[in-house]
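>>> sequence and predicted structure below; questions after.
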Amino acid sequence: MMTLATVNAMTPADFVAAFGDVAEHSPWVAEQAALSRPYPSREAMVAAFETALRGADQPAQLALIRAHPDLATRAKLTDDSTREQKGAGLDTLSDAEFSRFTALNTRYKERFGFPFIFAVKGATKHQILASFEARVENSKDDEFAMALTQVLRIFRFRIEDRVSA
């Protein structure tokens, strides 16, 4: 855990090295957020990441969404995604649960063209699955907006895990 003073004193390159992975495989978000330093609070840092994402054009936002892994995948994940999915119990699914997640991942991506995004920290696999089943029926526009909202929650959780208040 680092202090806000440490974050504010970082060079731009050090900041991106430390926070470039807050946005899954999208260091451009941290590059943009770094321009808002010094941050008066951790909340201001979270807001800078949100502003960077909201200020991006739709193709950049879509690329960031598509950079996220499927939930309950057996593929290699980033350290953050591995820890987050494990915390939600997605690493201990029964064969039936894994099959259900796999089917929903496929259906969702075919319908929307991007993976299902859910900030899993603090959620159970049952809550995630229920949200998945409900959201797969949304419109593409509604689901794109929901995916961005979930990405912003992921930003918050990852920053709160790294920077003291």
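Yep, that arrived.
>>> okay, CA-based contacts and neighbour counts for the rest of this
Will do.
>>> tell me what the host helix or strand of Asp161 is packed against?
Using DSSP states H and E, Asp161 falls within helix 140-162. Counting contacts by 3 or more CA pairs under 8 Å, 6 or more residues apart in numbering; DSSP states H and E, helix 140-162 packs against helix 42-54, helix 58-66, helix 95-112.
>>> in that helix, what's buried?
Of all the residues in helix 140-162, those buried under the rule 16 or more other CA atoms under 10 Å are 143-144, 146-160.
>>> next: stretch 108-120.
Buried, per 16+ other CA under 10 Å, within stretch 108-120: 108, 112, 114-120.
>>> dump the residue contacts of Asp70.
105, 115-117 (CA atoms under 8 Å, 6 or more residues apart in numbering).
>>> here's the one I want to compare it with:
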Amino acid sequence: MATLRPLTVEDVLRVNGSRRFAAALAAASPFDSLANTLLTARRIWLNEVDVTGWLEAFAAHPPIGTTSSSVSKWSKEEQSAALSTATDSTAQELSEWNAKYREKFGFVFMICASGRTAPEVLAELKRRYANRPIVELEAAAEEELKITELRLAKLFSAETAAPPTSGENHISQPDKAACSSNRTRPPITTHVLDTALGSPAAGIEVHLEMWKDASSPPSFDNKEFKGWTTLGTSITNNDGRSGQLMDIVDNVAPGFYRISFNTSKYAPSGFFPYVSIIFEIKRSQTTEHFHVPLLHSPFSFTTYRGS
């Protein structure tokens, strides 16, 4: 089993520009496999790095399509497909939409561009431009994580003589890891934001359930909801994120799911004693990820499907 030498903060900053992330990952090293490196990186990025750290990491990236000599070797490699397929008009449009995006959201457009053509990148930029800021912040953070995982794979392969075995991780060719990977987290996740305070909501009890009565799916007309089976429970942490609510599986079972939040203990004077969100995973979606956040205030709540 190959082992990566202990990482320095400078090593990790080549991978991800957040100093908080770099310090935490370096402190957790060395790692005995790429799989453990990626699992630790994901945990730190999602659970220990705050929004300030995310924005610091975003700022380390050039706008997509940039050809300046100051762009790092890794960034050039990751954007090579986009740069090679960009016409003059596409490059101009990318530049214009990059500027529009930064003006709206306040940070550079983040995308794991490896293997993506310029038209594909431009289409994704236009699609995500319509997002609400809080939705786009999470989308950008997920793209940053994909880039981080890609670069860690490159760093690992450069430091070890032999490539990882098939049992260690799905990555045998680093570039193949760019924008798709096997799961390193459960297929259903959530977090809670207190929109009245503008901060994560810690200490909220969360339940994830699945509807098990195959003879009668849940509907608006059901008088009694007795078909729910608990998959897992957790308490949101200081970042408002729940712990693991179900097993990490490649394919989640299709069907109806319910995430319930005990908001009465968090906001006892609020209008909602608890909040339940019911959603359906179709058979064509079993390999996808479902992030179902709660944006809560004492007298209102909203949700959306995130990444």
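That came through fine. All of these numbers come straight from a predicted model, not from anything done at the bench.
>>> closest one of the buried residues of stretch 108-120 of the first structure to Leu62 of the first structure?
Using CA to CA, Phe114 comes nearest to Leu62 of the first structure of those, at 7.7 Å.
>>> leaving out sequence neighbours, find the closest residue to the closest one.
Excluding the flanking residues, the one nearest Phe114 of the first structure by CA to CA, 6 or more residues apart in numbering is Arg66, at 5.2 Å.
>>> Arg158 of the first structure maps to what in the second structure?
Taking TM-score structural alignment, Arg158 of the first structure has Arg151 as its aligned residue in the second structure.
>>> thinking its match is in contact with Val12, fair?
No - Arg151 of the second structure lies out of contact with Val12 (CA atoms under 8 Å); the separation is 9.4 Å.
>>> ok, back up a step: what's the closest of the contacts of Asp70 of the first structure to Pro12 of the first structure?
Once CA to CA is applied, the member of the contacts of Asp70 of the first structure that ends up nearest Pro12 of the first structure is Ile117, at 28.5 Å.
>>> map that closest one across to the second structure for me.
Match for Ile117 of the first structure (TM-score structural alignment): Met110.
>>> got the contact list for the residue nearest to its match when sequence neighbours are not counted?
Using CA to CA, 6+ apart and skipping the chain neighbours, the partner closest in space to Met110 of the second structure is Ala140 (5.1 Å). Contacts for Ala140 of the second structure (CA under 8 Å, 6+ apart) come out as 109-111.
>>> including distance to Leu231 of the second structure, could these go into CSV?
Listed next are those as CSV, based on distance: CA to CA, whole Å:
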residue, distance to Leu231 of the second structure
Phe109, 36
Met110, 34
Ile111, 33
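>>> alignment lookup: Leu83 of the second structure to the first structure.
Checking with TM-score structural alignment, Leu83 of the second structure has Leu90 as its match.
>>> how many other residues sit next to that match?
24 (other CA atoms under 10 Å).
>>> wait, it touches Lys125, no?
Yes - Leu90 of the first structure is within contact range of Lys125, at 6.2 Å (criterion: CA under 8 Å).
>>> that older thread, how near is the match of Arg158 of the first structure to Leu25 of the second structure?
14 Å (CA to CA, to the nearest Å).
>>> how about Ala88 of the first structure, nearest residue that isn't a chain neighbour?
Thr124 (5.0 Å).
>>> count of neighbours near that neighbour?
Neighbours of Thr124 of the first structure (other CA under 10 Å): 15.
>>> that older thread, and the residue nearest to Phe114 of the first structure, what pairs with it in the second structure?
Match for Arg66 of the first structure (TM-score structural alignment): Ala59.
>>> in strands, which of the contacts of Ala140 of the second structure appear?
Of the contacts of Ala140 of the second structure, none are assigned to strands by DSSP state E.
>>> from those residues, which is closest to Leu294 of the second structure?
Closest to Leu294 of the second structure, out of all of these and judged by CA to CA, is Met110, at 23.7 Å.
>>> the closest one: what's it in contact with?
Contacts of Met110 of the second structure (CA under 8 Å, 6+ apart): 58, 64, 140-141, 143-144.
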